[in-house]
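> The amino acid sequence is not available; the structure is as follows:
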């Protein structure tokens, strides 16, 4: 039997944003895998609740860190590489037995998603299919009522893990921006936006499309750290159209 590795994009959090294709595949997959922080249920798994095959076998992959580690720390890359190697081996064992595997992914699998790392390790050896999902950033700018770009605006997407000077250098040439991976990096993001004169346009969206969603101007937020599933938006559309 030829088994297939599926990367299933589930959208940013609202279960109604799961696509029909994702729902169909989840309802029949004999094996379902997902990533989560140790001790937490896993965002993708929560979104998928109610869509899974009742007989599916679940594989849970706990990240090796329980708190953010600086991505510039050599240990981060060493431990994450070993972690994804182990995950790929477990998935391969299921595929070798002829079982299709659906890997759950919040947002879109190929946009800052963990799935891409096991995909890199397996897609040359096994059949694979990726189901795109609504990205977290599009869910957030929609819920914020903030059209993000128009005309020939340049949209910049930045990870909050960048150093402040790198953020500033990139922001100077962008019409609109989105910061992903905000978490404990909110202070750095705020300082970069203040330095480039963009702080008053910035919007913080926490838990976009989820039950605990909160949208507020970043200038009014004084916390230095927020939930990992937070995004900072800097809408463009500053020119007449």
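That came in fine, so what should we check first? Owing to the predicted nature of the structure, the values given are computational and were not obtained by experimental measurement.
> use CA for all of it now, contacts and neighbours both
Noted.
> what's the lengthiest helix in the chain in contact with?
As assigned by DSSP state H, the longest helix anywhere in the chain is helix 74-96. Helix 74-96 is contacted from outside by 2-5, 31, 61, 63-64, 69-71, 100-101, 117-118, 121-122, 126, using Cα atoms under 8 Å, 6 or more residues apart in numbering.
> Next step: these restricted to helices.
Using DSSP H, those in helices are 117, 118, 121, 122.
> and those residues as JSON lines, adding distance to residue 149 and neighbour count?
Converted to JSON lines, these look like this (distance: Cα to Cα, whole Å; neighbours: other Cα atoms under 10 Å):
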{"residue": "117", "distance to residue 149": "30", "neighbour count": "16"}
{"residue": "118", "distance to residue 149": "33", "neighbour count": "21"}
{"residue": "121", "distance to residue 149": "35", "neighbour count": "16"}
{"residue": "122", "distance to residue 149": "36", "neighbour count": "17"}
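> Could you export those as TSV, including distance to residue 40?
Formatted as TSV, the ones in helices among the contacts of helix 74-96 follow (distance: Cα to Cα, whole Å):
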residue	distance to residue 40
117	21
118	21
121	26
122	27
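> what distance separates the longest helix of the chain from the middle of the whole chain?
19 Å (Cα atoms, centre = their mean, to the nearest Å).
> same check, this time on stretch 214-234
16 Å.
> Could you do stretch 111-124 as well?
For stretch 111-124, the distance to the chain centre is 13 Å (Cα atoms, centre = their mean).
> do the same with stretch 174-185
13 Å.
> contacts for it?
137, 148-149, 153-161, 171, 189, 224-238.
> Sitting in helices, which of the residues you listed do you find?
Using DSSP H, those in helices are 137, 171, 189.
> Select only the buried ones of the contacts of stretch 174-185 in ChimeraX?
Selection of buried members from those for ChimeraX, criterion 16 or more other Cα atoms under 10 Å:
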select :137,148,149,153,155,157,158,159,160,161,171,189,226,229,230,231,232,233,234,235,236,237
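> Second structure for comparison follows:
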């Protein structure tokens, strides 16, 4: 009888939106004890996820291996797919050696998370576990001290890269709308907010939970120009449906 091949487990762990203290105890433990930790890095070799998890790296398992996955900021999806293919292959080789691999993901791994792209390349071949993290949506709600939805209110999250029609419909049909990844689309979003009469309901946030956090409760102060990648709009009706 052939003995089953021993392979490692692939973990996707959420490190939260930016504040190092918003990492769960489970994620902290997994990072500290992991034989291999992986994360995305930019063109300068910097990793937002690793920077957020800095406290977890102060006392890690001896000999821990770090596997950075270079990710260009190009808008051409082909480059991103190539990076995920190469990253998945590097992780696959370690898993085949029986090594557990913990992948750090900003926010929550399965909510607009980079982990999802590795998951689709590796699922079915290896055991996989996911540890949820606090998303920027929840962090934004807390920073504003505003509930996202109450009672009969409707709530939707949409990507700023969505077509005008979809964003317009979300703003028209729902009481609360969170528009993620708003940087490149900021001028277009500002126009759609004005068009749908929701400008007065809108809050704008950048780099939530980080040292350079910025919160505007009135978007009249916001320049009509492209903004940073880590930004979002939270649009909450001033007249709330408490019926």
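The structure has been received and is ready for your questions. Note that the coordinates shown come from a computational prediction; the quantities given were computed from them, not determined experimentally.
> Need the TM-score from the superposition.
Here the TM-score for the pair of chains, by TM-score structural alignment, normalised by the length of the first structure, is 0.91; 233 aligned residues with a Cα RMSD of 1.5 Å.
> got the buried residues for the longest helix of the first structure?
Quick answer for helix 74-96 of the first structure (16+ other Cα under 10 Å): 83, 84, 87, 88, 91, 92, 94, 95.
> Also stretch 54-69 of the second structure?
In stretch 54-69 of the second structure, counting by 16+ other Cα under 10 Å, buried: 55, 56, 60, 67, 68, 69.
> From those residues, pick the one nearest residue 45 of the second structure.
Closest approach between the buried residues of stretch 54-69 of the second structure and residue 45 of the second structure, by Cα to Cα: residue 68, at 8.1 Å.
> To which residue of the first structure is the closest one aligned?
Under the alignment (TM-score structural alignment), residue 68 of the second structure maps onto residue 60 of the first structure.
> Then residue 231 of the second structure?
Using TM-score structural alignment, residue 231 of the second structure lines up with residue 230 in the first structure.
> hang on, its match packs against residue 210?
No: shown here, residue 230 of the first structure and residue 210 do not form a contact pair, counting by Cα atoms under 8 Å, at 11.0 Å.
> Who are the contact partners of the equivalent of residue 158 of the first structure over in the second structure?
Residue mapping for residue 158 of the first structure onto the second structure gives residue 158, with TM-score structural alignment as the criterion. The neighbourhood of residue 158 of the second structure, defined by Cα under 8 Å, 6+ apart, consists of 167, 170, 177, 178, 179, 180.
> Assign a three-state SS to the fifth one, would you?
Three-state secondary structure (criterion: DSSP: H, G, I helix; E, B strand; the rest coil) places residue 179 of the second structure in strand.
> Neighbours of it, how many?
Here the number of neighbours of residue 179 of the second structure (other Cα atoms under 10 Å) works out to 26.
> Please report how far the match of residue 231 of the second structure lies from residue 17 of the first structure.
Remark: distance between residue 230 of the first structure and residue 17 of the first structure (Cα to Cα, to the nearest Å) = 18 Å.
> again with residue 232 of the first structure
If you go by Cα to Cα, the gap between residue 232 of the first structure and residue 17 of the first structure works out to 21 Å.
> same deal with residue 102 of the first structure?
Residue 102 of the first structure is 18 Å from residue 17 of the first structure, by Cα to Cα.
> More neighbours: those two, which one.
residue 102 (28 against 16).
> and the more buried one, what does it touch?
With Cα under 8 Å, 6+ apart, residue 102 of the first structure has these contacts: 5, 6, 7, 8, 25, 26, 29, 31, 32, 33.
> Let's see that with 7 Å instead.
Residue 102 of the first structure makes contacts with 5, 6, 7, 8, 26, 29, 31, 32, 33, as judged by Cα atoms under 7 Å, 6 or more residues apart in numbering.
> Under the alignment, what does it map to in the second structure?
In the second structure, residue 102 of the first structure lands on residue 102 (TM-score structural alignment).
> now swap in residue 87 of the first structure and tell me
In the second structure, residue 87 of the first structure lands on residue 87 (TM-score structural alignment).
> mind listing the strands in the second structure by residue range?
Applying DSSP state E to the second structure gives strands spanning 10-14, 36-41, 65-70, 101-105, 128-131, 155-159, 176-180, 202-206, 214-216, 231-236.
> what's the mean deviation for the second one versus the first structure?
When you say that, I think you mean strand 36-41 of the second structure. Superposing on the first structure and averaging over aligned pairs (mean Cα distance after the TM-score superposition for the first structure), strand 36-41 of the second structure comes out at 1.0 Å.
> Over which residues of the first structure does that strand lie when aligned?
In the comparison with the first structure, strand 36-41 of the second structure aligns to the range 31-36 (TM-score structural alignment).
> Pick the one among the buried residues of stretch 54-69 of the second structure closest to residue 108 of the second structure.
Closest to residue 108 of the second structure, out of all of the buried residues of stretch 54-69 of the second structure and judged by Cα to Cα, is residue 56, at 17.0 Å.
> That closest one reaches residue 31, doesn't it?
Yes: Residue 56 of the second structure lies in contact with residue 31 (Cα atoms under 7 Å); the separation is 6.3 Å.
> State the distance from residue 91 of the first structure to residue 226 of the first structure.
33 Å.
> scratch that, residue 33 of the first structure
For residue 33 of the first structure, the distance to residue 226 of the first structure - Cα to Cα - is 27 Å.
> Check residue 43 of the first structure too.
Taking Cα to Cα, one finds residue 43 of the first structure at 16 Å from residue 226 of the first structure.
> can you check residue 206 of the first structure too?
Residue 206 of the first structure is 8 Å from residue 226 of the first structure, by Cα to Cα.
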